[in-house]
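Enquirer: After the sequence you'll find the predicted model.
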Amino acid sequence: IALGAIAPMLDSTMVNIAIDKLNKDFSTTLDTIQWSITGYVLALAIAVPVSGWLMNKFNGKKILIGAVIAFGVTSVFAGISWDVSSFILFRLLQGFSAGIITPLMSTLLVKTAGPENIGKVMAIVSTPMILGPILGPVIGGFIVQTTSWHWIFFINVFIVLIAAPLMMKTLPDFEPFNKNSKLDIFGIINLSLMSAAMIYGITKAADHASFNNSETILWVGFGLALAVIYIVYNRIRKNQTVLPINLFAHKNFLTSSVGLLLANIAVMGPMLILPLFFQNFRHFTAIEAALALIPQGVGMLVTRPMIGKMIDKIGAKYVVMVSLVLSLIGS
């Protein structure tokens, strides 16, 4: 199961190291090329509820293998992109297939191991995925420096060619969870447009170095209007939507959601900014920038087995609090 997630993990970290090169090759601006990363994550988020519906309706094994193969195919198209628009489009398709893989992996692991062993199992199985932040920048830096950025995507094909046959051979069948479930298409479209509008508005704020400009006000306002529409829609549907609002009435769920949002800002932001900082301000080569990113991945690899055991033993709350303090000191 973990093998299926290695390609998306490697890909997301390798692309960051190539942003400077992509920017120059496509003769575009940073705020345009960054949509290849923002769009990837947005498509991934859109795919998550679709993934849940697919698990309910079909055999989980076949869906997971299909998503892994789709990731390989879309990687080829991303590698042969002829301009920045086609590149962003194929990255969106890559992100969507990655969004099917990630929740499927977690759900099938829980179903196989049982909730009582989940801390231990996630620590063991996700350890190979941690190699992504360590090996991704190094492989990406080596590829960019010695060949071309196209091979950052072509390399995924080799991983998929190993993973897919092994998954076909070893994974058990997972029966559909609930064949009567329905996909909330309106809710997914609404939340997707809301997210895209808010992100675009913030991007325009960066262009003007101020939130007080007409483009930002227009797009953020549009995003907020869609948020209000979703709240009304959710109330009419009595929380039978893709994201039931009543979940946020639970203190633990609300706190965890806010924590995850802030944690992802803290993790994903520097993954884009640091390679550019090293290459443009410190004048590092692609490989030197990649080597500078390794220690963070090593730290994740070293602590991963410990964290699983500690969560099972003392609970996630204290582990998160101590980790947060250590992260702030490191930053």
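Expert: All right, it came through fine. Note that the coordinates shown come from a computational prediction; the quantities given were computed from them, not determined experimentally. Numbering: from 1, shown residues only.
Enquirer: Every contact and neighbour count from this point should use C-alpha atoms.
Expert: Noted.
Enquirer: how near is the residue lying farthest from the centre of the chain to residue 275?
Expert: Most distant from the centre of the chain: residue 236, at 31.1 Å, with distances by Cα atoms, centre = their mean. Between residue 236 and residue 275 the computed distance is 46 Å (Cα to Cα, to the nearest Å).
Enquirer: ok, which stretches of the chain are helices?
Expert: All helices of the chain, identified by DSSP state H, fall at 2-25, 30-33, 35-57, 60-79, 84-113, 118-146, 150-170, 185-208, 214-236, 251-276, 286-314, 316-330.
Enquirer: count of neighbours near the residue nearest to residue 287 when sequence neighbours are not counted?
Expert: Distances taken as Cα to Cα, 6 or more residues apart in numbering put residue 141 closest to residue 287, at 4.4 Å, once the chain neighbours are dropped. By other Cα atoms under 10 Å, 28 other residues sit near residue 141.
Enquirer: Could you do residue 208 as well?
Expert: 13.
Enquirer: Might you report the residue contacts of it?
Expert: Under the criterion of Cα atoms under 8 Å, 6 or more residues apart in numbering, residue 208 has no contact partners.
Enquirer: Need the residue closest to the centroid of this structure.
Expert: Central residue of the chain (Cα atoms, centre = their mean): residue 41, 4.9 Å from the mean position.
Enquirer: Pull up the gap between the closest residue to that one other than its chain neighbours and residue 261, please.
Expert: The shortest distance from residue 41 to any non-neighbouring residue, by Cα to Cα, 6+ apart, is to residue 95 (6.1 Å). Separation of residue 95 from residue 261 (Cα to Cα) stands at 18 Å.
Enquirer: Going by how many neighbours each has, rank these two and give me the top one.
Expert: The neighbour comparison of residue 95 against residue 261 (other Cα under 10 Å) goes to residue 95, with 28 against 11.
Enquirer: ok, now how distant is that one from residue 139?
Expert: 20 Å.
Enquirer: do the same with residue 61
Expert: 30 Å.
Enquirer: ok, now how distant is the residue farthest from the centre of the chain from residue 288?
Expert: From residue 236 to residue 288 the distance is 55 Å (Cα to Cα).
Enquirer: and the residue nearest to the centre of the chain, how far is that from residue 75?
Expert: 15 Å.
Enquirer: Got another one to weigh against that:
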Amino acid sequence: MTTKPPLTLYLAAPRGFCAGVDRAIKIVEMALQKWGAPVYVRHEIVHNKYVVDDLREKGAVFVEELEECPDDRPVIFSAHGVPKAVPAEAARREMLYVDATCPLVSKVHIEAERHHENGLQIVMIGHAGHPETIGTMGQLPEGEVLLVETVADVAGLAVRDPGKLAFVTQTTLSVDDTIDIVAALQARFPAIKGPHKEDICYATTNRQEAVKAMAPKADAMLVVGAPNSSNSKRLVEVGAKAGCSYSQLVQRAGDIDWRALEGISSIGITAGASAPEVLVNEVIDAFRERYEVTTEVMETAQENVEFKVPRVMREAS
């Protein structure tokens, strides 16, 4: 009988589900209980295949656009937020809709509108094509929100009035991601107004801080999350930057590249904000099969944030 090699497994805390994801999933489950299947969901409720497949089995139908939904079934908008035109169209069609937008994303939407009412043009720091960016930019008329992804983009910005600007950021970016872009904006447009309170969400920040603490101690790091999850991809980058040369994204235990991990004596494991703990446990079990595992939790913050579901979900059917 061969003895298993020893392995120290560092578990990042906090990791996995944030309050906004928790709330969004709960909304779909409650809608299915309240109205029965099918319930339509515009865009993946959260960016995780396991979660989406699980809800699909329970009777949720995932579509990309509102026109794919029938008028007579409830529709839920994903946690990432939607452009204003979407609820307006749902109301025009007299559809029953529930908005599962994360309250922290909604806060950015409200901020953008307030700046717009004060005559300011808005610069959004975010990723083109990401549903959250599309949703935030879609709160205001065309041309009122300009997108920048890099410091280089700031130099090329054509604004209406350099004295009347404000900026907002996508909530799932890292503070490190935005710091240089914010500095470039402030250097080029000294009058630009920033957010009252940091737009980067508490969960994004907390998960990144945990990774920064863990990365220097681990030979390798795995982030459990989906390839289309912005906050999960940021965790991989943060880990690599913080000194963990092998930092990889895996959706499930079956994605682990064991050959790349040969000879390691320690591994760090975390999960993006839309990855369920069951997948983290699956990864830990896979290591236990191959190694004599000692687990060490690296806790850098405690989270007790909870967001209430919309009133329509709390009312008894």
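Expert: Yep, that arrived. Here the structure is a predicted model, which means the values were calculated and not measured.
Enquirer: care to give me the TM-score?
Expert: The TM-score (TM-score structural alignment, normalised by the length of the second structure) is 0.22; 124 aligned residues with a Cα RMSD of 6.6 Å.
Enquirer: which stretches of the second structure form strands?
Expert: Per DSSP state E, the second structure carries strands over the ranges 6-13, 39-42, 60-63, 75-77, 97-99, 121-125, 145-148, 165-169, 220-224, 246-250, 266-271, 292-299.
Enquirer: need the contact list for the residue farthest from the centre of the first structure.
Expert: Residue 236 of the first structure neighbours (Cα under 8 Å, 6+ apart): none.
Enquirer: 10 Å instead?
Expert: By Cα atoms under 10 Å, 6 or more residues apart in numbering, the contact set of residue 236 of the first structure is residue 230.
Enquirer: what do you get for residue 152 of the second structure?
Expert: Contacts of residue 152 of the second structure (Cα under 10 Å, 6+ apart): 181, 184.
Enquirer: How about residue 187 of the second structure?
Expert: 154, 181 are the contacts of residue 187 of the second structure under Cα under 10 Å, 6+ apart.
Enquirer: how close does it get to residue 122 of the second structure?
Expert: From residue 187 of the second structure to residue 122 of the second structure the distance is 16 Å (Cα to Cα).
Enquirer: ok, now residue 58 of the second structure?
Expert: Separation of residue 58 of the second structure from residue 122 of the second structure (Cα to Cα) stands at 40 Å.
Enquirer: hmm, back to that, ok, the residue nearest to residue 41 of the first structure touching residue 7?
Expert: No. Counting by Cα atoms under 10 Å, residue 95 of the first structure sits too far from residue 7 to count as a contact (11.6 Å).
Enquirer: Need the residues touching each of the two.
Expert: residue 71.
Enquirer: mind listing the helices for the stretch 1-150 of the second structure?
Expert: Remark: helices assigned in the stretch 1-150 of the second structure by DSSP state H, counting those that start in this stretch are 19-35, 49-58, 85-92, 103-117, 131-137.
Enquirer: If I follow the layout properly, residue 8 of the second structure ends up in contact with residue 294?
Expert: Yes. Counting by Cα under 10 Å, residue 8 of the second structure touches residue 294, with 4.9 Å between them.
Enquirer: More neighbours: these two, which one.
Expert: Taking neighbours as other Cα under 10 Å, residue 8 of the second structure and residue 294 compare with residue 8 leading, 19 against 12.
Enquirer: Residues in contact with both of residue 8 and residue 294 of the second structure, list them for me.
Expert: In contact with both residue 8 of the second structure and residue 294: residue 266, using Cα under 10 Å, 6+ apart.
Enquirer: burial of the closest residue to residue 140 of the first structure other than its chain neighbours, as a residue count?
Expert: Spatial nearest neighbour of residue 140 of the first structure, excluding adjacent residues (Cα to Cα, 6+ apart): residue 14 at 4.5 Å. By other Cα under 10 Å, 27 other residues sit near residue 14 of the first structure.
Enquirer: same question, the one 3 residues further on
Expert: Each residue near residue 17 of the first structure was counted by other Cα under 10 Å, and the total is 32.
Enquirer: how much space between it and residue 270 of the first structure?
Expert: For residue 17 of the first structure, the distance to residue 270 of the first structure - Cα to Cα - is 12 Å.
Enquirer: what touches both of these two?
Expert: residue 276.
Enquirer: check contacts around the residue lying closest to residue 129 of the first structure once chain neighbours are set aside.
Expert: Nearest residue to residue 129 of the first structure, sequence neighbours excluded (Cα to Cα, 6+ apart): residue 6, at 5.5 Å. For residue 6 of the first structure, the contact set (Cα under 10 Å, 6+ apart) comprises 68, 126, 128-132, 156, 159-160, 163.
Enquirer: who wins for most neighbours among those?
Expert: residue 68 (28 neighbours).
Enquirer: ok, back up a step: look at residue 58 and residue 122 of the second structure and report which has more neighbours.
Expert: Shown here are residue 58 of the second structure and residue 122; by other Cα under 10 Å, residue 122 has more neighbours (25 against 17).
Enquirer: that older thread, right, so of the helices of the stretch 1-150 of the second structure, which gets closest to residue 281 of the second structure?
Expert: Comparison of the helices of the stretch 1-150 of the second structure against residue 281 of the second structure by Cα to Cα identifies helix 49-58 as nearest, at 13.6 Å.
Enquirer: between the closest one and helix 19-35, how big is the angle?
Expert: If you take axes from the mean of the first three to the mean of the last three Cα atoms, to 10 degrees, helix 49-58 of the second structure sits at 10 degrees to helix 19-35.
Enquirer: Packing partners of helix 49-58 of the second structure?
Expert: helix 19-35, strand 39-42, strand 60-63 (3 or more Cα pairs under 10 Å, 6 or more residues apart in numbering; DSSP states H and E).
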